[in-house]
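*Asks:* here's my sequence, what's the structure:
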Amino acid sequence: MEQTTYFEDYAIGSTRTTTGRTITETDFVVHAGHTGDFFPHHMDAEFMKSSPFGQRIAHGTMVFAIGVGLTANVINPVAFSYGYDRLRFVKPVFIGDTIRTRTTITAKEDDPKRPNAGRVVERCEVLNQRDEVVLAADHIYVVERRAKAA
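*Replies:* Coordinates of the predicted model:
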């Protein structure tokens, strides 16, 4: 879905929540293969039985990738990602957990490099099926202004 939303159109405090996605064994294996991260925390069930978690935990980078991917259902042709700040892995995610992502617009500011654009900060919170925040990050967008600067 395409939706043109200019810098001026973003409202601080506006939120949206994605649909859910259940984390599977396959996700763990595929992510390990993509990244080379075969740490026993993610891949060795016996090793993790005696850990405080009692079972394997998802790669934080996988939870981030899936959580962000869930938000990618709206294409804004006048915005692009500038990056992420304040990324935190708040709670573990396990095989069988269902995650979804809630986004909230938290800030808008001028872009010092681009007078015809501004920066929009969107807080991304990945939630599990118990509504616990398992990951948080600030996504920064550069967004064109409706009215071009003189």
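*Asks:* can we go C-alpha only for contacts and neighbour counts from here?
*Replies:* Fine.
*Asks:* quick check: closest non-adjacent residue to Thr103.
*Replies:* Nearest in space to Thr103, with sequence neighbours left out and distances taken as C-alpha to C-alpha, 6 or more residues apart in numbering, is Cys124 at 4.6 Å.
*Asks:* what about the one you found, which SS state?
*Replies:* Reducing the assignment to helix, strand or coil with DSSP: H, G, I helix; E, B strand; the rest coil, the entry for Cys124 is strand.
*Asks:* the structure of the following sequence is requested for comparison with the preceding one:
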Amino acid sequence: MEGTGYKQVGPQRYRELLGFAFEDFTVGDVFEHRPGRTVTEADNVLMNTLSLNPSPLHLDAAYCAHTPWERPLISSLVTFSVVCGMSVRSTSGRALANLGWDRIRLTHPVFAGDTLYAESRILAKRLSAKRDGEGIVTCETRGLKSTGEVFLTFERSFLVPTRERGVEERAGY
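*Replies:* Have a look, this model is predicted:
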């Protein structure tokens, strides 16, 4: 697959590459996103503070002791952000626009101390009918705990340039 890893830009000099051009995606390809990320209580408090989410389900251990979980849940805003962010390098790293998320499902709880991984499968791709030199790619991303348990799934579509229309060379990437 062209576009992976690095490109040589001079003698003994390499530049990291991010994402792929439209032509590089193949329906059915699966990307395992690494490194993983162990989520913490601090992540949870920070995201709940930033997003103004006051739910005791994420912030109040005494309250949570009376829930089925018996401890605070990591907010889905944290887990969604981490998993989506993990997927960018391999999927939408060269995107011109994120077009949206569909079929978001939260299938299992996540707690402080859980280590999260992600993987994305390319579901579809097509050239844009309205924008020359650009295409739309759709992928399904799954969030997995280090135990292998899937806790989150979603589909995402994004707009990427063809190799001919890419901005990497002009931008020094």
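*Asks:* the residue nearest to Thr103 of the first structure and Asp37 of the first structure: what is the separation?
*Replies:* As for Cys124 of the first structure, its distance to Asp37 of the first structure is 24 Å (criterion: C-alpha to C-alpha, to the nearest Å).
*Asks:* which one of those two is surrounded by more residues?
*Replies:* Neighbours of Cys124 of the first structure and Asp37, each counted by other C-alpha atoms under 10 Å, are more numerous for Cys124; the result is 26 against 16.
*Asks:* the more buried one against Ile140, yeah?
*Replies:* No. With contact defined as C-alpha atoms under 8 Å, Cys124 of the first structure and Ile140 do not form a contacting pair (10.3 Å).
*Asks:* picking that back up, the residue nearest to Thr103 of the first structure matches what in the second structure?
*Replies:* For Cys124 of the first structure, the aligned position in the second structure is Thr141, judged by TM-score structural alignment.
*Asks:* what does Ile57 of the first structure give?
*Replies:* In the second structure, the residue equivalent to Ile57 of the first structure is Leu73, according to TM-score structural alignment.
*Asks:* hmm, who's touching the helix ranked longest in the second structure?
*Replies:* When the second structure is parsed with DSSP state H, its longest helix is helix 76-88. When contacts are defined by C-alpha atoms under 8 Å, 6 or more residues apart in numbering, helix 76-88 of the second structure is touched by residues 19, 33-34, 37, 43-44, 47, 106, 110, 116-120, 141-143, 152.
*Asks:* how about 7 Å then?
*Replies:* By C-alpha atoms under 7 Å, 6 or more residues apart in numbering, the list of residues contacting helix 76-88 of the second structure from outside reads 33, 44, 47, 118, 120, 143.
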